[in-house]
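**Student:** sequence-free structure coming up:
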């Protein structure tokens, strides 16, 4: 409580069912003229982008659509979007989607005011100038990139995810409308939901955790524990989608200010090397990292078990902490997360992956100090345990 804090989140936040309809009014008030609308082909084709452009049309706000964003956006992808931003003489950015369009938009926004190559901004606080205004509209309950100072871009030459932690990239307006999340596929809902749970758990146990981040992380874990399985089972359940929307949103506020940990450090390498979806990579590694970190703050892991609905009244703190791992595994199994051994992961890559994870920007926030050997052991445990379980089935 004696440590001063600089807390970051967007100045304007529109959250809850139907909140999308208010964003055009907010943009109009700001006097912005033309947006680069950053999204992907799926959202263009399924009508989500049209819901956004209808709001813009209502206020006569011009836009140019860039919907070529890849699932794991690359440096080339970002520079293509930036070229369109310049050519179309845009003065702000609207991102529509999950983490990929959000991260791409953040990168374009930084290039628009700072120039250079996006790889110049890898790391913490590398830009000098604030991004152009960004309106970040989320369509998944997962990354919470619409409210954070972080963005991730893949360097395709190095097969490496570059982590940028930069307050200058913070969106001006965040929109989290669960009506845009209805009908999402089960596997996407599961992966993004477990990404959100990872954010909340890592934020709650991070070195940078503090009073506010603890309070909102706990609530996020509670909401995700209550609603994730329901949202996966019934994609039209608006209550479940709303619960997950809030859970994801506040987890983002938490980790953007408290930090993350080695689940993300390790998952970034799986995404960069094998193009594995980020939420799936997090979900595969989360229980193994929880086991590794548990003895550094067992009370917090006991809290996590309770937040996830486990009855811990007759358990010691250590037993309750272990129960948190069991509950996370149960949730992952219910929503169908595949094991690491069923991905493109190669044992011969493990040393390189561990070395890159050790140097990842998220590693420093991990509650427990780690070595390359620790990270290699976690990768291998996740791989071998899953392999044994698969063989038994």
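**Tutor:** Looks like it came in fine. Please read these numbers as outputs of a predicted model, since none were measured by experiment.

**Student:** could you use CA atoms for every contact and neighbour count after this?
**Tutor:** Noted.

**Student:** list the buried residues in stretch 319-327.
**Tutor:** By 16 or more other CA atoms under 10 Å, the buried positions in stretch 319-327 come out as 320, 321, 322, 323, 324, 325, 327.

**Student:** reformat the residues you listed as TSV; add distance to residue 135 and secondary structure.
**Tutor:** As requested, those are exported to TSV (distance: CA to CA, whole Å; DSSP: H, G, I helix; E, B strand; the rest coil):
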residue	distance to residue 135	secondary structure
320	41	helix
321	39	helix
322	41	helix
323	40	helix
324	36	helix
325	36	helix
327	36	helix
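
**Student:** nearest to residue 263, of these?
**Tutor:** Taking CA to CA as the measure, residue 263 lies nearest residue 325 of the buried residues of stretch 319-327, at 13.6 Å.

**Student:** and that closest one, what does it touch?
**Tutor:** 287, 290, 291, 305 (CA atoms under 8 Å, 6 or more residues apart in numbering).

**Student:** cool, and residue 382?
**Tutor:** 284, 285, 288, 339, 340.

**Student:** just residue 322 next, same as before
**Tutor:** Going by CA under 8 Å, 6+ apart, residue 322 touches 291, 294, 301, 302.

**Student:** how much space separates it from residue 191?
**Tutor:** Between residue 322 and residue 191 the computed distance is 23 Å (CA to CA, to the nearest Å).

**Student:** and the longest helix anywhere in the chain, how far out from the chain's middle?
**Tutor:** What stands out as the longest helix in the chain, according to DSSP state H, is helix 211-233. Relative to the centre of its chain, helix 211-233 is centred 14 Å away, using CA atoms, centre = their mean, to the nearest Å.

**Student:** same question for that helix: list its buried residues.
**Tutor:** For helix 211-233, burial by neighbour count (16+ other CA under 10 Å) applies to 213-214, 216-233.

**Student:** report the angle between the very next helix or strand once past that helix and helix 211-233.
**Tutor:** Past helix 211-233, further along toward the C-terminus, the next helix or strand under DSSP states H and E is helix 238-258. Helix 238-258 and helix 211-233 are oriented at 150 degrees to each other (axes from the mean of the first three to the mean of the last three CA atoms, to 10 degrees).

**Student:** packing partners for the next helix or strand after helix 238-258?
**Tutor:** The helix or strand immediately downstream of helix 238-258 is helix 262-274, counting by DSSP H and E. The helices and strands touching helix 262-274, judged by 3 or more CA pairs under 8 Å, 6 or more residues apart in numbering; DSSP states H and E, are strand 160-165, helix 278-293, helix 350-358.

**Student:** ok, second structure coming up, stack it against the first:
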């Protein structure tokens, strides 16, 4: 049997001020927001709320030590709702604070502590990539294990996902490009996942169309084209989040996690590095089924022949975001073996969703091609 689920209530607003008024944000709320968000959008709003900027507890992508630091800072303070305004980092961290028990974080992520929801959770994305507002997944770098792990449980679903295009306006170009490519990869990986259904594929296809058409417009017209597509990119990210929240991500994400954790490469950029080599290897091993359907669909969007899809997609994506070789990110050849260990031993949840089975040799081959 197949199943499909959309848990959060999805709402659209014109501004953060409208949201704060409608939801009466204030005392009793734990609000996660960066200082930039506080300065640009929250002035005079959310009076009486407990406001946390996770950057006060560390830099880079979220880790178990950051979460533990926030938990200790909040000890003894009560709140009835958790509201998070931010990118995937902030949303993934905030999800944990809607649970009854967070500490120790490593035990929670290794499923030694059952996740139990204790309060309402409201998520507002400020990027157009992670789709975290739609999923029951939180991803952290666990410092003790030197990799990222995902915790997937229905207790992590938001009660409300609120989409506000205004919040994307000041997103830096590289952050925009990385996050939007991440959403495209969510859509692609969920489409070719063996867990995909007719419902997830519908959301995957719509996400891909919105993202690729937006990218094509930006490549031709430049930054000015981005603003007119903000709602499209935000919707595409949520559509892709719905798709991969049900069908899962796969090897692109699994191979990107060691790079992101070891060299602090932003998540969407690390995924961009892995995307084409993974899909080219899929095609070498078996060209048929959902992979061929994907190539045919992308060919239509890109205006090219099936056989030229990966070349044309690379041309488009590198017009949005540049990336480097593994060596240029500071990876040593000795680390490639450790990266492969992490993928095969710690990322089985993701590798189970591959279009075809990838062996350790296949993983080593991909890393080697990128070095």
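**Tutor:** Yes, it's here. What you see is a predicted model; the values in this text were computed from it and never measured.

**Student:** quick one: which of the contacts of residue 322 of structure 1 is most hemmed in?
**Tutor:** residue 301 (28 neighbours; other CA atoms under 10 Å).

**Student:** in which helix or strand would I find that residue?
**Tutor:** Assigned by DSSP H and E, residue 301 of structure 1 belongs to helix 298-307.

**Student:** what's residue 132 of structure 2 aligned with over in structure 1?
**Tutor:** Aligning on TM-score structural alignment places residue 132 of structure 2 opposite residue 145 in structure 1.

**Student:** so who does that match touch?
**Tutor:** By CA under 8 Å, 6+ apart, the contact set of residue 145 of structure 1 is 98, 99, 102, 103, 138, 151, 252.

**Student:** same question for residue 138 of structure 1.
**Tutor:** 95-98, 102, 144-146, 174-177, 180.

**Student:** out of those residues, which are buried?
**Tutor:** Here, 16+ other CA under 10 Å leaves 95-98, 102, 144-146, 174-177, 180 buried among those.

**Student:** between the contacts of residue 322 of structure 1, which is closest to residue 35 of structure 1?
**Tutor:** Closest to residue 35 of structure 1, out of all of the contacts of residue 322 of structure 1 and judged by CA to CA, is residue 301, at 43.7 Å.

**Student:** give the contact list for that closest one.
**Tutor:** By CA under 8 Å, 6+ apart, residue 301 of structure 1 lies in contact with 294, 320, 321, 322, 324.

**Student:** quick one: which two of these are the most distant?
**Tutor:** Once CA to CA is applied, the contacts of residue 301 of structure 1 give 294 and 320 as the farthest pair, at 10.6 Å.

**Student:** are any of the contacts of residue 325 of structure 1 buried, and which?
**Tutor:** For those, a burial check counting by 16+ other CA under 10 Å picks out 287, 290, 305.

**Student:** can I get these in JSON lines including distance to residue 365 of structure 1?
**Tutor:** JSON lines is the format used below for these (distance: CA to CA, whole Å):
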{"residue": "287", "distance to residue 365 of structure 1": "18"}
{"residue": "290", "distance to residue 365 of structure 1": "14"}
{"residue": "305", "distance to residue 365 of structure 1": "22"}
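
**Student:** spatially central residue for structure 1, please.
**Tutor:** residue 143 (2.3 Å; CA atoms, centre = their mean).

**Student:** pretty sure that one contacts residue 248?
**Tutor:** Yes: with contact defined as CA atoms under 8 Å, residue 143 of structure 1 counts as touching residue 248 (7.1 Å).

**Student:** intersection of neighbour lists for those two?
**Tutor:** In contact with both residue 143 of structure 1 and residue 248: residue 196, using CA under 8 Å, 6+ apart.

**Student:** just the strands in the stretch 51-200 of structure 1 please.
**Tutor:** For the stretch 51-200 of structure 1, the strands defined by DSSP state E, counting those that start in this stretch occupy 62-66, 92-97, 123-124, 134-138, 150-155, 160-165, 173-176.

**Student:** I'd like to know which elements the last one is packed against.
**Tutor:** Under the contact criterion of 3+ CA pairs under 8 Å, 6+ apart, the helices and strands touching strand 173-176 of structure 1 comprise strand 12-15, strand 134-138.

**Student:** tell me the most buried of those?
**Tutor:** strand 134-138 (a mean of 29; mean count of other CA atoms under 10 Å).

**Student:** so how much does that strand differ from structure 2 once superposed?
**Tutor:** In the superposition against structure 2, strand 134-138 of structure 1 averages 0.9 Å from its aligned positions (mean CA distance after the TM-score superposition for structure 1).

**Student:** tell me how many other residues crowd the alignment partner in structure 2 of residue 63 of structure 1.
**Tutor:** Matched to structure 2 by TM-score structural alignment, residue 63 of structure 1 sits across from residue 49. Neighbour count for residue 49 of structure 2, taken as other CA under 10 Å: 18.

**Student:** give the contact list for residue 49 of structure 2.
**Tutor:** Applying CA under 8 Å, 6+ apart, the residues near residue 49 of structure 2 are 25, 26, 27, 28, 29, 30, 31.

**Student:** which one (most neighbours) among those?
**Tutor:** residue 30 (26 neighbours).

**Student:** shouldn't it be within a helix?
**Tutor:** No: remark: residue 30 of structure 2 does not belong to a helix; assigned using DSSP: H, G, I helix; E, B strand; the rest coil, it is strand.

**Student:** alright, that wraps it up for me.
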